[in-house]
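>>> Need the 3D shape of this:
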Amino acid sequence: MKISLGAKPLALPAPVWAVSTYDPDGKPNSMIAAWGGLCSSQPPCLTVSVRPSRHTYRGLTQRKAFTVGVVSEAFAAQGDYLGMISGKKTDKFADTGLTPVRSDVVDAPYIEEFPLSLECRLIHSYELGVHIMVVGEILDVKADEDKLIDGKFPDIEKMRPLIFSPGSRAYHTVGDHVGQGFDMGRKYVK
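Here you go, the predicted structure:
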């Protein structure tokens, strides 16, 4: 039997994304966001929600650009730290040893150590309660070559992305391969 948990953001899993920008002084900055996902295939877009009080939000809106880095299991502690302290107070890249790389596509840095980076141009923003949901058009995707399938698509088992459980505030990573999408359900096609 199911029980009511009330109106809470408990969808599982949530991504562990490093949203990176240059701050108003031009310094690379990054924060962790779990409220996000893909939202369009044509044009390719993603959405991420950021509180307007966050240091990253200011850089994102001023430069109209940001990157999303998929944090891997190997860099879980560094990723977690990006969400613990404001870039107003410290240089998160110096603190963690992560490497900001200037995008050649958008006016934002991506993080070299994270296996997948999506470079986005800000195209919309929507006020939603305590967050601003931003929509970014994905202009390029950068991936570690050794973590691709046939040189074309990210291999989730090699990338080992972190996922987040909002209720318990715990990090996990991906599990076993279950089957192929748009294939397993064929037995129900009439």
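
>>> only C-alpha atoms for contact and neighbour calcs from this point on.
OK.

>>> Break down the protein into its helices, ranges please.
Taking DSSP state H, the helices of the chain run over residues 55-63, 76-82, 92-96, 156-159.

>>> let's see this one next to it:
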Amino acid sequence: MAKQHWKPGTMVYPIPAVMVSCGSKPEDYNIITIAWTGTICSDPAMCYISVRKNRHSYDIIKESGEFVINLTTKNLAYATDWCGVKSGKDFNKFKEMNLTPAPSKEISAPIIEESPLSIECKVKNIVELGSHDMFIAEVVNVQADEKYINEKTGKFLLSKARPIAYSHGYYFELGKLIGQFGHSVMKKKTREIKGKKGKARKA
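Predicted structure coming up:
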């Protein structure tokens, strides 16, 4: 199969499309849509966002040292896009998109009440990269919407919220479940167990 060679680019897709809320005072509250984000450490729990220096939220986050990563859904797709193309210098994004700023537990920046999961973060380091600066942060608290928590198992069912992802300029609703972590090994073990039982019966 033939392959084409492209110039270097950010082609790791699909990726999350999140709304990052920031600001330590109500008059400074803002939302920026971020696709350059992800997990970088489990213990302590750490993540990152990368932001252009000319974005309105850049200075807010740099000065406060705090932000919240709010996961997005199909119902939030329009607001997610709008908050990414409009500037907080010109609009109150919470008001314009009918979103609700609610208190965080550990930081001053607000969560977005309508988000199914909000991740409160404290900046630990800022790395200058080029077009973007990376804000490396420690997760200090997570707020999960109770309506997506299974009462019997206690598991958080994000799939019920109909999450979205971003891929090369487009938003997509995530599809059906095709497996779980470790399912390839689990299937192999199941076959081995069944095989041993079959041999035992024959013996």
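
>>> So which of the helices of the first structure is the most surrounded?
The highest average neighbour count among those, using mean count of other Cα atoms under 10 Å, belongs to helix 55-63 at a mean of 20.

>>> List of residues touching it?
Around helix 55-63 of the first structure, the neighbours that count as contacts under Cα atoms under 8 Å, 6 or more residues apart in numbering are 19-24, 29-31, 50-52, 66, 86-88, 107-108, 122.

>>> 10 Å instead?
19-32, 49-52, 64-67, 86-89, 106-108, 121-122, 125, 132, 134 (Cα atoms under 10 Å, 6 or more residues apart in numbering).

>>> Would you mind checking those for buried ones?
19-23, 28-32, 49-51, 64-67, 86-87, 106-108, 121-122, 132, 134 (16 or more other Cα atoms under 10 Å).

>>> where do the strands sit along the first structure?
14-15, 17-22, 28-33, 36-41, 44-50, 65-70, 100-102, 109-111, 116-128, 131-143, 148-149, 153-154, 162-165, 170-173 (DSSP state E).

>>> now for the ones you listed, which one comes closest to Y81 of the first structure?
Between Y81 of the first structure and the strands of the first structure, the shortest separation by Cα to Cα is 8.4 Å, and it involves strand 28-33.

>>> got the angle between that closest one and helix 55-63?
Per axes from the mean of the first three to the mean of the last three Cα atoms, to 10 degrees, the angle that strand 28-33 of the first structure makes with helix 55-63 is 120 degrees.

>>> average distance between strand 28-33 of the first structure and the second structure?
Following the fit onto the second structure, the mean deviation recorded for strand 28-33 of the first structure is 0.5 Å by mean Cα distance after the TM-score superposition for the first structure.

>>> circling back: export the strands of the first structure to CSV and tack on distance to A7 of the first structure?
Output for the strands of the first structure, formatted as CSV (distance: least, Cα to Cα, whole Å):
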stretch, distance to A7 of the first structure
strand 14-15, 17
strand 17-22, 24
strand 28-33, 20
strand 36-41, 18
strand 44-50, 18
strand 65-70, 28
strand 100-102, 38
strand 109-111, 34
strand 116-128, 15
strand 131-143, 16
strand 148-149, 38
strand 153-154, 34
strand 162-165, 16
strand 170-173, 20
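
>>> So which of those strands is nearest G6 of the first structure?
Among the strands of the first structure, strand 162-165 sits nearest to G6 of the first structure (Cα to Cα), with 16.5 Å.
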